[in-house]
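K.L.:
here's a sequence, model it:
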Amino acid sequence: MTEAPVTAIKRVRVIDGEPAIIDKDYILKSIIPKVPKQAAEDSLYAYFENQLGLTIGYATKEITMAPATDEDREHLAISKGAYVAVVRSVTSLTDARAFQYTESRHRADRFSFRDFARRTKK
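P.N.:
Model prediction:
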C-alpha cells in the first residue's frame, strides 16, 4: 500500500442538541491541496464542487457495528459496552479518481439505514 499526503478532518455532528456522529475525513492533497476551516464547518462537498469545480461521481460504502471506543464514548456521550454503527466510504470523482476516505461513527440508538435498489432486466 502506498501512502499519500492527506488532510485529516474530524467533526462531531450534533442532532437535536445531542452529539450523534463522529466524522473522520481523509482527503487527498494531490486532488484537494487545502481545505479551509469554513468549508469543513459548512459543507465539504459544496466547497469541492462549487469552489473547486470538481464533479463528485460516486461512493462505495461499508456499514458495520463495532464496540464503542474511548473516543466514541467521549465525543458521543455513550456508556462503556455501547456499540456504534461504523460507515466507511471511499468517494470518487466522475473520472474514477478516489479523493476521500471517510469513517463515520454513529450512535447506534440514533442510526438508521435506508437504501433504494432498482432491478433492471436485460
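K.L.:
only C-alpha atoms for contact and neighbour calcs from this point on.
P.N.:
Will do.
K.L.:
so what touches the longest helix seen in the chain?
P.N.:
When every helix of the chain is counted residue by residue (DSSP state H), the longest turns out to be helix 70-76. Helix 70-76 is contacted by residues Val12, Glu18, Pro19, Ala20, Ile21, Ile22, Ile78, Ser79, Lys80, Val84, Arg105, Arg107 when judged by Cα atoms under 8 Å, 6 or more residues apart in numbering.
K.L.:
check contacts around the closest residue to the last one other than its chain neighbours.
P.N.:
In this case it means Arg107. Of all residues not flanking Arg107 in the chain, Val84 sits nearest, at 5.0 Å (Cα to Cα, 6 or more residues apart in numbering). Val84 makes contact with Met65, Ala66, Pro67, Ala68, Asp72, Arg105, His106, Arg107, Ala108 under the criterion Cα under 8 Å, 6+ apart.
K.L.:
one more, for comparison:
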Amino acid sequence: MKENQYQYIKIKDYIQKNIQKGVYKDDRIESENCLAKQFHVSRMTVRQALLSLQQEGLIYTVPKKGAYVQKQKSLKTLDGLQSFSEDVSRLEGDISSQIILCQKEKTDDMKLQSLGLLDKNQEVWHIVRVRYMDREPIAYEDGYYHGGLVPDISVQVLQQSLYAYFENELQLNIAYSHQQIDACLAEQFAHYLEISKEQPLLRILQTTYLKDDVCLEYGYTYYRVDKYSFNQIAYRKKGDL
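P.N.:
Now for the predicted structure:
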C-alpha cells in the first residue's frame, strides 16, 4: 500500500472515530489545512478522506465553510400526503423558515387559470420559503395557493405548517395531491441552501386538491439530497407478471 493511501485511510479512521465519540460538539470537522498539518500530508490526501466519508453519508461539506458531521436525514414518505413540518417533526428537530416572498399577485398564467387557483380578481398567493431544521437549510419551496380560499397568511403562519393552518384555521379539507419527482442542479437555489451550484437536488412538483376536487396548491419544492431522503412502499397489483 502506498504511503499516501495509508495516510488517507488513517485520516478517515481518525474522523470516523471522533464522530462516534461525539468529539465534534458543533458538528464541524477540522479544516483541511489543520488535518494536513496534523498528519503531515497534502490537502489532496485530506480531501480524499473527506470525499470517502461524504460518499458514505457520514459528513457533508459546505463551500467556503468546511466539513460537518451528517446528522440523521429527514425522511419523507411518498405513500401519504404530509407537509415539510410534519415530516421533520418526527425527528424532533427545530423547524423554522426564511420568507423570501409572500404576496398576492395578479396573473394571466394559463396553467394557474386551468387549475382554478385564481380568485375573481385574477389573484393568487405566491409564497417562497427556505425551510430549516436545526438552523440548517433543507428545502426551497416555491408555491402558488388558491387566491379565494386563503384570505390572509401571516408571518407567524409562514414559520410553521401551511397545511395545519389550512385545515385547522380555515377548515379546508385537504384530500390528495399529484406529485412529479425529478432531479436538477442547485444553480439559482444554491445560495439559499448553502451548497454549491453543481450539487444535485430532488425536485417535487406538487398539485394539491381538496375533498371536492378544488385545487389548493401548485408548486415546486427543492430538497437537498444530503439532508433529505424519500421512502415509498410499493404494492404489487394482483395479476402482475
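K.L.:
on that earlier part again, report the secondary structure element holding the residue nearest to Arg107 of structure 1.
P.N.:
Secondary structure from DSSP states H and E places Val84 of structure 1 in strand 83-93.
K.L.:
so which bit of structure 2 is that strand matched to?
P.N.:
The aligned range for strand 83-93 of structure 1 in structure 2 is 200-210, by TM-score structural alignment.
K.L.:
what's the mean distance for the matching stretch versus structure 1?
P.N.:
Once fitted to structure 1, stretch 200-210 of structure 2 is off its aligned match by 0.7 Å on average (mean Cα distance after the TM-score superposition for structure 1).
K.L.:
count of neighbours near Gln55 of structure 2?
P.N.:
As a burial measure, Gln55 of structure 2 scores 11 neighbours (other Cα atoms under 10 Å).
K.L.:
quick revisit: and the longest helix of structure 1, how far out from the chain middle?
P.N.:
Relative to its chain's centre, helix 70-76 of structure 1 lies at 17 Å (Cα atoms, centre = their mean, to the nearest Å).
K.L.:
please identify the buried residues of it?
P.N.:
Across helix 70-76 of structure 1, burial judged by 16 or more other Cα atoms under 10 Å covers Asp72, Arg73, Leu76.
K.L.:
do the same with stretch 13-27 of structure 1
P.N.:
Residues of stretch 13-27 of structure 1 classed as buried by neighbour count (16+ other Cα under 10 Å): Arg13, Pro19, Ala20, Ile21, Ile22, Asp23, Lys24, Asp25, Tyr26, Ile27.
K.L.:
from those, which is closest to Ala96 of structure 1?
P.N.:
Ala96 of structure 1 has its nearest neighbour among the buried residues of stretch 13-27 of structure 1 in Ile27, at 14.9 Å by Cα to Cα.
K.L.:
and the closest one, that's in a strand?
P.N.:
Yes: counting by DSSP: H, G, I helix; E, B strand; the rest coil, Ile27 of structure 1 falls inside a strand.
K.L.:
what's near enough to touch it?
P.N.:
The contact partners of Ile27 of structure 1, by Cα under 8 Å, 6+ apart, come to Val6, Thr7, Ala8, Phe99, Gln100, Tyr101.
K.L.:
can you check Arg203 of structure 2 too?
P.N.:
By Cα under 8 Å, 6+ apart, Arg203 of structure 2 lies in contact with Ile181, Asp182, Ala183, Cys184, Tyr220, Thr221, Tyr222, Tyr223.
K.L.:
still contacting in structure 1, which of the residues you listed?
P.N.:
Retained in structure 1 (both residues aligned by TM-score structural alignment, their matches' Cα atoms under 8 Å) from the contacts of Arg203 of structure 2: Ile181, Asp182, Ala183, Cys184, Tyr220, Thr221, Tyr222, Tyr223.
K.L.:
buried only: go through the residues you listed for me.
P.N.:
Buried, going by 16+ other Cα under 10 Å: Tyr220, Thr221, Tyr222, Tyr223, out of the kept ones among the contacts of Arg203 of structure 2.
K.L.:
where along structure 1 do the strands fall?
P.N.:
Using DSSP state E, the strands of structure 1 run over 6-15, 18-28, 56-67, 83-93, 98-107.
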